[in-house]
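K.L.:
here is the input, now give the coordinates:
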Amino acid sequence: MALSQPSGAHEAAAVVPLHAWTPRALYIHIPFCTNKCYYCDFNSYVVAGQPVDAYLDALEREMEQTVRALPPETIRTVFVGGGTPTVLNPRQMTRFLNAVARYFPLSEDAEFTMEANPGTTDPAKLDAMREGGVNRISFGAQSFDDKLLAAIGRIHEAKDVVNSIANARQAGFTNLSIDLMFGLPNQTLAQLEDSLSRALELDLPHYSLYSLKVEENTLFHRLYERGELPLPDEDEEVAMYERLRERLGAAGYEHYEISNFAKPGFASRHNTVYWRNEPYYGLGAGAHGYAMGVRHINIKGVQPYIDAAASGLPRLETTPVTVREAMEDFMMVGLRLREGVRKADFAAQFGGADLDEVFDGVLNRLLEQGLIEASGTGEAAGYRLTERGVPLGNEVFGAFL
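P.N.:
Presented below is the predicted three-dimensional model:
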């Protein structure tokens, strides 16, 4: 059944009403890594020989031009990703964080996250991060099995994860998260169980769990094309995901988003901005941003980015988002949250539009299939994935396109 079309009044709008607000979230990309992992298709480059200080110069120029074009109000969340931002040395780290504070006013209770790889956060660097405002670290652990880590191109070992968490706590960080991966080449359920046990021993407030996706332009994709990447079958991967959900739930973690689990009060506030389809600044090489009804992607290469930032905003693409597209995005990303989407939030974003009228056909079909269910009452009324729908999330999200 075809999706219902929005009313003419909604189609006529040039931008999404709610997204006329100034972003209260900030993403910054540091594209350097110690090495390139076999599965990684992120915009990242091995740091050896790279013009890191020139990149930070360019990043400051983009900050200056960004706040001139769209002056910020109070920023509530910051996320520094990569790459591996913690390849910056303490001097570079201090310089970078000082620039962020100079151009973007942060709220007193802002969540300020930085991604890190185990082994790249010595005490001096952690001190620079704390002094610069960082209060949340997300470590890319991926596994606690050293053979698996080597097989996916990671250069750290399990002990480095444990030591890095200990160092972070010693430096005063309490809001810590690690990423774990499943569905890795030759990975067994027993290996995953062992990694999860060791991860839970760290007693962290947040865990992110991702299945391996074989992306183009990676070593794993070339191996996959040649039939040389021995991955678990689909049933094994589903069993891994269900086991992760069971154990983390039993350990007291809320499954608040398809891939994320947190103790109460520790859900990622920044990522929730994305899942609620709210606007955010995006700075750095290859960074994406969304503000005033327009999405942009920055130039990806390090030197091309540096050159472009010398004469203007370093944009690769700038794309206005129609109301219809924004409505679809709202549903696709919002249903990733276990609490789902609320009709009141939809109406607020889209000038009073009725979610049930806009998407009546697809909603009815998904309800009949048992993949979503009505949730909440009054202002909290909306829709969320059912237990059956959670492992079939991609099918649900795609239904709104």
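K.L.:
drop to CA atoms for contacts and neighbour counts, all remaining ones
P.N.:
Will do.
K.L.:
nearest residue to Val161 in space, please, no chain neighbours.
P.N.:
Pro118 (5.1 Å; CA to CA, 6 or more residues apart in numbering).
K.L.:
how near is that neighbour to Asp160?
P.N.:
Distance, Pro118 to Asp160, by CA to CA, to the nearest Å: 5 Å.
K.L.:
between these two, point out the one with more neighbours.
P.N.:
Pro118 (24 against 17; other CA atoms under 10 Å).
K.L.:
from Asp146, how far out is that one?
P.N.:
Relative to Asp146, and taking CA to CA, Pro118 is found at 13 Å.
K.L.:
with Leu385 instead?
P.N.:
35 Å.
K.L.:
the more surrounded of those two?
P.N.:
With neighbours defined as other CA under 10 Å, Leu385 and Asp146 compare such that Leu385 has more, 27 against 14.
K.L.:
for the comparison step, fold the sequence that follows:
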Amino acid sequence: MNQLITTDAPRAIYVHIPFCTNKCFYCDFNSYVLKDQPVMDYLRALDREMEYTVAQTPPGVIDTIFVGGGTPTVLKHDEMEYFLQSLRRHFPNWAGDIEFTMEANPGTTDADKLAIMKAGGVNRVSFGVQAFQNELLTGIGRIHNTDDVYRSLENARNVGLTNLSIDLMFGLPNQTLDMLSYSVDRALELDLPHYSIYSLKVEENTLFHTMFQKNQLPLPDEEVELGMYLLLMDKMKAAGYEQYEISNFAKPGFGSRHNMTYWRNEDYYGLGAGAHGYVDGKRHINIKGVNPYNEAAANGLPRLDASEIDRDEAMEDFMMVGLRMLEGVSKARFAQQFGGQQLDDVFHKQIARLLRDDLLEPTEAGYRLSEKGLLFGNDVFGEFVGSLVQEHA
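P.N.:
Predicted coordinates:
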């Protein structure tokens, strides 16, 4: 089938594989325990969604693909091959330097599966490690141990996958400053190109939320958690890593280009159960349940909801996600996305207030978080939530 190559189609794809070996205690993602799930039916439904999607919005050249979950690497070898072939068939035009990331859990990636992933185009793997103490891992519902981490990374390198990242978490139940320090030191010994280090958020509809409500979740206090963030920033900087986003650190040139698509408020295809997409000023979310998604994809795009984003909301989003990046927001990119409107005119009051409070600082291109703003990012983002909607109401 000849596909029209467009210049303004999304250049990024997110695909959701919603299956996990078990549900972690903190996880509120759209994921389901793998046992007895109709995995192959799901992958066929995903293939149909791809077909409907490219018919509606023909793809151009794809710069980044990110496969998240769930745990995409719980797919069996034949399932993984089928899935990767689907992607390549429907989105055949890949940039020569494409970044193709797949999330993985340590212990779900044998050498053969990693070789299948690499042959299918995956060139970046992000492992959910979270901590280097087995007792902490057990306490958050992870089923891997630290030995699995080292084995999985070795397997990946042995098949030629070298662009590797790991996730760590801080602010975990019973975690101390020393424990985080130990985890960061072990992570840095691996000499990887990229690290994501997040604070625990207690989300509704999780086991941790239930425990929190009952006062049974022994979390570090706010002062300790702030100390953890300062510690990890210092350690990463001392090791030569650039903090290019609030929670992400990379060697030069190894920042996640896919995530930058989100932070720059640019378009992306969103495929799979519960996936979000942003195409041509419209956001959508797909049906979340596996069987309902499979049934819906038999007859068309499996949408739960779709809405046009009005300009005010899009401009607020631009500021909230863009300021997560340490480079900050660009006045030129703002004008380009919003028909020549000037960032300083639109957000004059908010920016003046944040500059006065030393939470923002000017750059040659626009504005970024100050050192103080980095520690109180949520206060900065809160300045923009609904601000234009209220002004224009």
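K.L.:
check which helix or strand covers Gln92 of the first structure.
P.N.:
Using DSSP states H and E, Gln92 of the first structure sits within helix 90-103.
K.L.:
which residues are contacting that helix?
P.N.:
53, 56, 60, 63-64, 67, 86, 124-125, 128-129, 132-133 (CA atoms under 8 Å, 6 or more residues apart in numbering).
K.L.:
same deal with stretch 171-178 of the first structure?
P.N.:
123, 126-127, 130, 135-142, 165, 168, 204-208, 266.
K.L.:
what's the neighbour count on the aligned residue in the second structure for Ile152 of the first structure?
P.N.:
Counting by TM-score structural alignment, Ile152 of the first structure lines up with Ile140 in the second structure. Look at Ile140 of the second structure: counted by other CA under 10 Å, it has 19 neighbours.
K.L.:
so who does Ile140 of the second structure touch?
P.N.:
24-26, 172-173.
K.L.:
what number of residues lie near Ala12 of the first structure?
P.N.:
Ala12 of the first structure: 11 surrounding residues under other CA under 10 Å.
K.L.:
over to Thr319 of the first structure?
P.N.:
11.
K.L.:
for the one 5 residues further on, same thing?
P.N.:
Number of residues near Arg324 of the first structure (other CA under 10 Å) recorded here: 19.
K.L.:
let me see the ranges of the strands in the stretch 51-200 of the second structure.
P.N.:
For the stretch 51-200 of the second structure, strands defined by DSSP state E, counting those that start in this stretch occupy the ranges 62-69, 94-104, 124-130, 163-170, 194-199.
K.L.:
out of these, nearest to Gln341 of the second structure?
P.N.:
strand 62-69 (27.6 Å; CA to CA).
K.L.:
what residues does the closest one touch?
P.N.:
For strand 62-69 of the second structure, the external contacting residues (CA under 8 Å, 6+ apart) are 10-20, 29-31, 91, 93-95, 97-103, 257-258.
K.L.:
what stretch of the first structure does it fall on?
P.N.:
With TM-score structural alignment as the criterion, strand 62-69 of the second structure aligns to 75-82.
K.L.:
what's the mean distance for that stretch versus the second structure?
P.N.:
Comparison of stretch 75-82 of the first structure with the second structure after fitting gives an average deviation of 0.2 Å (mean CA distance after the TM-score superposition for the first structure).
K.L.:
what do we get in the second structure for Val134 of the first structure?
P.N.:
The criterion is TM-score structural alignment: under it, Val134 of the first structure has Val122 as its aligned partner in the second structure.
K.L.:
can you count the residues close to the residue lying closest to that match once chain neighbours are set aside?
P.N.:
The shortest distance from Val122 of the second structure to any non-neighbouring residue, by CA to CA, 6+ apart, is to Phe100 (4.9 Å). Burial measure for Phe100 of the second structure: 23 neighbouring residues, criterion other CA under 10 Å.
K.L.:
so how far is Gly121 of the second structure from Phe100 of the second structure?
P.N.:
For Phe100 of the second structure, the distance to Gly121 of the second structure - CA to CA - is 7 Å.
K.L.:
tabulate the strands of the stretch 51-200 of the second structure (a markdown table), appending distance to Leu207 of the second structure.
P.N.:
Formatted as a markdown table, the strands of the stretch 51-200 of the second structure follow (distance: least, CA to CA, whole Å):
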| stretch | distance to Leu207 of the second structure |
| --- | --- |
| strand 62-69 | 18 |
| strand 94-104 | 22 |
| strand 124-130 | 17 |
| strand 163-170 | 17 |
| strand 194-199 | 17 |
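K.L.:
packing partners for whichever strand or helix holds Gly227 of the second structure?
P.N.:
In this structure, Gly227 of the second structure sits in helix 222-238 according to DSSP H and E. Helices and strands touching helix 222-238 of the second structure, as assessed by 3 or more CA pairs under 8 Å, 6 or more residues apart in numbering; DSSP states H and E, comprise strand 163-170, helix 177-189, strand 242-245.
K.L.:
whatever residue of the first structure lines up with His258 of the second structure: which element?
P.N.:
Mapped onto the first structure by TM-score structural alignment, His258 of the second structure lines up with His270. His270 of the first structure belongs to helix 269-275 when elements are defined using DSSP H and E.
K.L.:
average distance between that helix and the second structure?
P.N.:
Averaged out, helix 269-275 of the first structure is 0.3 Å away (mean CA distance after the TM-score superposition for the first structure).
K.L.:
give me the buried positions along that helix.
P.N.:
269-270, 272-275 (16 or more other CA atoms under 10 Å).
K.L.:
same check, this time on stretch 124-142 of the second structure
P.N.:
Neighbour counts over stretch 124-142 of the second structure (16+ other CA under 10 Å) mark 124-132, 136-137, 140, 142 as buried.
K.L.:
re earlier: which part of the second structure lines up with the helix or strand following the helix holding His270 of the first structure?
P.N.:
Per DSSP H and E, the first helix or strand lying C-terminal to helix 269-275 of the first structure is strand 281-283. Mapped onto the second structure using TM-score structural alignment, strand 281-283 of the first structure covers residues 269-271.
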